[in-house]
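Engineer: Build me a structure from this.
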Amino acid sequence: MSEHPLIEHHGIIGDLQTAALVSTEGTIDWFCSPRFDSPSVFGALLDTENGGHWTIAPRAPTYATRQLYYPDTCVLLTRFMTEQGVGSVVDFMPPASPRDPTNRHRLVRMLRCTRGEISFDIEIAPRFDYARQPHEVASHPGGWHFAGRDTEVTVHTVDTPGEECTGDRRIRHGDVCMTVRLHAGMTRGLVLETFADGPPRTVPPEECERLLEDTITFWHHWLARSRYTGRWREMVNRSAMTLKLMTYAPTGAMVAAPTTSLPEQVGGERNWDYRYAWVRDASLSLHALLGLGFTEEAVAFTEWLGNRVQEYAGPGEHPLKVMYRIDGSSDLAEQTLDHWEGYRGSAPVRIGNGAAGQLQLDICGSALECLHFADQQGLPTTCRIWQALINTVDWVCENWDRPEAGIWETRGGDKDFTYGRLMSWTALDRAVRMATRSGRPAEVQRWTKERDTIYWQILRRGWDPRRAAFTQYLGSDVLDSALLRMPAVGFIPPQDPRWLSTLDAIRKDLVSDGLVYRYDPAASPDGLLGSEGTFSACTFWYVEALARAGHLREGRLVFEKMLTYANHLGLYSEEIGLTGEQLGNFPQALTHLALVTAALNLDAHLDAAKPGFPPTSPLPVPFLYAQPMSAAAEGPLLTPTTPTTPYPSDHVIRR
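Structural biologist: So this is what the prediction gives:
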């Protein structure tokens, strides 16, 4: 391998505990095992020469490729068209045990010839522990065994005894190289297995066909639980399956992305490890999962978050980390891999994430918003979790007015970020609601007073009359697209003049042909060199904000245009570059979560604009916060001390 495959030229396969990226050229150039956050086995995406890869390519001077998923599954099909024949590679990972973590994972690559004849050159070149551990390889009649200090990989051959396809097999510098020649109708392949319980063996094609059929059936049955019937079913379904792929089944935690250090700017230093679970994704995750009907996943994620809330260390300590490993641990010490060049020369390559230790005030708001909504939807808050939430809310009361690193995890010094105040308001508001509705013990008067103090601070100091907009931090004139979430959490009505002028200011300063930047690093230095692309999740938040404000035609156009920036499989990375290329870790959960909630909201508002609304069916989950609630809806204890403070509806979804 000599050229970096582009970020967008990939599909993802996985078994709900780890995942692999497969390029349109048939190369697996990213695979970590046994978990998403484990060291890499194949890492050519970050270093083509030293990272390790598994290449399958036609032996032909020229050929064309096409890549697609089997319909409604995460089984990937890469087709190769040559002058001599047409062949394909079917890549998939049979789902692992849903509740038990395991070191044993299978990655199946089935080779097929559908027309004429075709020869495939194959090279299997693992590089264990980010290419820091050497390995030995041993050849067996049924395949090969690669052994490093901490990792073992077995590769089984898929063949029919007595009908073996012709080809060469050899070991070169610790890598396996082979050529497989097929004619029409033949199916062969390879199965990679981590920590296998036996030596390499010859796997009959029929066994692989059964694994394939079982995997297809799994995804069909899972997707059948979706209740989404809106306008963008194909994209929403693909996002849902991608989010499921990035969920670690044994704990219910969702990683932000299965990759690390894919850059926000090619050649820049904005390269981070996203193979962890962010608390910030909690609220969007629950709204998206319940909005689509995936209650089981919502329950698992809520349990995972509830366990994190209960780990409160005591007075003075922040009640939550910004992010966790998928097993709930918080050891995320950041280090660089100096021996890797990075994606297209974008060093440094980082593992671990130093932002885990930052003070980010919005985290508690995300957690409370999630648990409050879960409680509304029949996923009750236990006494133990409520006790932990009291400690969390008390911490917010005492610390919400501190400078912090902010939602974008800047490294240029702490500031009084408006979004942190907004989500602190959200934390207190949801806690008051939960206490009042259920009669749980709480210092409701204290929480209400602090909530309203935050409200007035944002209105007085987070608002710049010259810009006629809410700003990134108190007293500044810098815009921030994170504030597109203000109506979504119910802080301000979407038709409020202050909000409409903020939306207009964001449109003028941070929106480029419908794509949205997070903020302007030149106006608000973030401690990092270089620039970045537009932030895809913010574009979908912008769609939501437009829909809530009644700008349905513009919102739908922005949404439809954003769909054209997906890759050939409907997947998104974190950002979009100047020429439409995908940047940042891939695929990114936050982007796909935002796509789902934007689709649900836009569908609901478009339906509401039709004659004959309201519909006979219940509203989608994320639509619930689109309209302010009357003060009487929660009873007299929740009557706000600031009469203009809006509240979202507490309508409960009928299932």
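Engineer: contacts and neighbour counts: CA atoms only from here.
Structural biologist: Noted.
Engineer: Let me see the contact set for T62.
Structural biologist: T62 makes contact with T82 under the criterion Cα atoms under 8 Å, 6 or more residues apart in numbering.
Engineer: how near is it to G26?
Structural biologist: Distance, T62 to G26, by Cα to Cα, to the nearest Å: 15 Å.
Engineer: What residues of stretch 502-519 count as buried?
Structural biologist: Buried positions in stretch 502-519, judged by neighbour count with 16 or more other Cα atoms under 10 Å: 502-503, 505-507, 510-511, 514-519.
Engineer: quick one: which of those sit in strands?
Structural biologist: Counted as lying in strands by DSSP state E, out of the buried residues of stretch 502-519, are 511, 515-516.
Engineer: before we go on, could you also do this sequence so I can check it against the first one:
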Amino acid sequence: MRSYAAIGDGRSVALVALDGRIDWLPLPGLHGVPAFSALLDADLGGYYSLRPVDDFTVSREYVGATNVLATTFTTATGSVRVTDSLNQGVAGRLPWVELARRVEGLTGTVPMRAVVMPGTALRTASPWLDDTVHGLVMRLDGLTLGVRAGEGTDVVMEDVSLRITFTATTGSRHIVGLVATEHEPLFLQEPVQLDAGIDRTIDAWRAWSEQFRWNGPWQEHVHRSALLLKLLLYAPTGGMTAAATTSLPESTVVAKNWDYRFAWVRDTAYSLKALFRFGLREETHAAMSWMLRRVREHGPQPRIFYTLDGSVPGPTLRTTDAPGWRGIGPVVQGNAAADQLQLGIFGDLFTIVRLYVDHGHALDTETGRVLAAIADLTCDRWREPDAGMWELPENRHYVTSKLGAWEALTGAVRLAKIGQIPGDAARWEAEAEKIRAWVETSGWDEERQTYTWYPGSAELDASILLHAISGFDRGDRMRSTIRALRAELSDGPWLYRHSGMREEEHAFVACSFWLVSALHVTGEREEARALMEELVARATNDVGIMAEMIDPATGDFWGNLPQALSHLALVNAAITLADDDGRSADGAAD
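Structural biologist: Okay, here's the model as predicted:
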């Protein structure tokens, strides 16, 4: 998994392997038909390869501050550069999907071969080829795909796939690609227009990056993470997708394969601090408005996540016959956590709203009323057991869940005092103090001097680090808990999510960056910076991608990718370390 780079157009993401093969591309959006899914089904998943015919070495990078990928192949007879782009239109997102692949001859002579082989949509459909009057068209489960190949290429049909061959020479330029629609006519874009679309898309990404403001440390890693997070912001609605994939395993010993192609409230909340700090206005407002619309439509209780189109997902989990990555199934569609109670979501929601208001914006009247009702609901529900932020099957009184409710109520009090929401702020304040008292007594293990996972448990939970960051506790108790976490849950710089996970899964990347932030705010600034330096050197692949988990022993990636939470944790750790008395390295107020 560590070999993949990501390109995208605001709706879908393609994963491009180091050898130039696209092994994952759902169409027309992330939750659409997985037309190319060899990532999860090596035999029948389908792929779109583009590489030299002969043996090669390879290097790659993104084209500057863009999400367009450039891969250089070198053979014994010459070298070529392949530029991959999910194209944008003149006015933004295209009404169809357009994948363009440009091949430029750099030196010598390089025979090239592309294979476009649509798969079986995780063994739920069969592709077929139509030889239309305007050329060969592929069809799969409502998708219509047109393969486009420019001058100097030879296209041959092989069963349900197409093989494209050509020879690149010094200074030559070839274009191959495809266009796709779902349940609508297909606009068969000319290859020369696909080629022009690459340059247009590069210009669009560069224009976006010019609006990006960050003059703090780890500039390259922060900016690349921001670009990847932009890929995961689902442009039609503004929601933050947790990851671009489904069912990439977290473990080889326990079935932990999840579908993360939904918009999580938590990830949307964590993204706003970064978006505000980077001066990105449109994305900030879109994410904020998306979240509040969902709450008004489906409230009053906020859900853990919503579908990418904004509806409430059902708890139904569909398992396919696809074998999974390296045969480690199951491959699932949907997420059974949809109807869980997670008290932390209340805090995430109010974090979003507080950030928005604190940066000089105003709430509408209807939203204010809904938030007041949610604050009242928090007062009543915080005493209930829930599934916790790790979406566990057994409901318990998780300490960090109570702290999510505390964060919600303290946020509601602040919003009421500045006139942004109506309601009984005195009740919210009193209930927040009751939660604090509960955590300080029931959530504290006096003998071990740690916050515990839940009352009566001797186990630890790394998500407590988030409440050093939230400001609940930055004193001796939190420092003692951090020491215990590092002693019991760490493997080098990496942290496992909670007790018992070392035997079941790999280290959770975001937890290590949360530790960076927690160390910094509790006064261990030099240690925080040293850990950050080590993490940014080891957590990403050659083009800056991070997965959900990492094997501390090998550095192998596990879980879904690109993972929003991992990149958000890196970005917010960099922001935290850049802060000095409430000021950031770029001079913006926190």
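Engineer: ok, which stretches of the stretch 51-200 of structure 2 are helices?
Structural biologist: Ranges of helices in the stretch 51-200 of structure 2, per DSSP state H, counting those that start in this stretch, are 191-210.
Engineer: Alignment lookup: Y48 of structure 2 to structure 1.
Structural biologist: Mapped onto structure 1 by TM-score structural alignment, Y48 of structure 2 lines up with W54.
Engineer: How about N541 of structure 2?
Structural biologist: For N541 of structure 2, the aligned position in structure 1 is N567, judged by TM-score structural alignment.
Engineer: how deep is that match tucked in, by neighbour count?
Structural biologist: Neighbour count of N567 of structure 1, defined by other Cα atoms under 10 Å: 17.
Engineer: cool, and the one 3 residues further on?
Structural biologist: The burial metric for G570 of structure 1, expressed as a neighbour count using other Cα under 10 Å, is 22.
Engineer: count of neighbours near the closest residue to R93 of structure 2 other than its chain neighbours?
Structural biologist: Take R93 of structure 2 and drop its neighbours on the chain: the residue closest to it by Cα to Cα, 6 or more residues apart in numbering is D9, 7.0 Å away. By other Cα under 10 Å, 26 other residues sit near D9 of structure 2.
Engineer: and the equivalent of D9 of structure 2 over in structure 1, what does it touch?
Structural biologist: In the superposition onto structure 1, D9 of structure 2 corresponds to D15 when matched by TM-score structural alignment. Residues near D15 of structure 1 by Cα under 8 Å, 6+ apart: 93-96, 105, 245.
Engineer: try L275 of structure 2
Structural biologist: So L275 of structure 2 contacts 281, 283-284 (Cα under 8 Å, 6+ apart).
Engineer: do that again at 10 Å, thanks
Structural biologist: L275 of structure 2 is in contact with 212-213, 226, 229-230, 281-285, 287, 571, counting by Cα atoms under 10 Å, 6 or more residues apart in numbering.
Engineer: where's the residue of structure 2 positioned farthest from its centre relative to A70 of structure 2, distance?
Structural biologist: In structure 2, the residue that sits farthest from the middle, by Cα atoms, centre = their mean, is V133; the gap is 41.1 Å. Distance, V133 of structure 2 to A70 of structure 2, by Cα to Cα: 34 Å.
Engineer: That'll do, ta.
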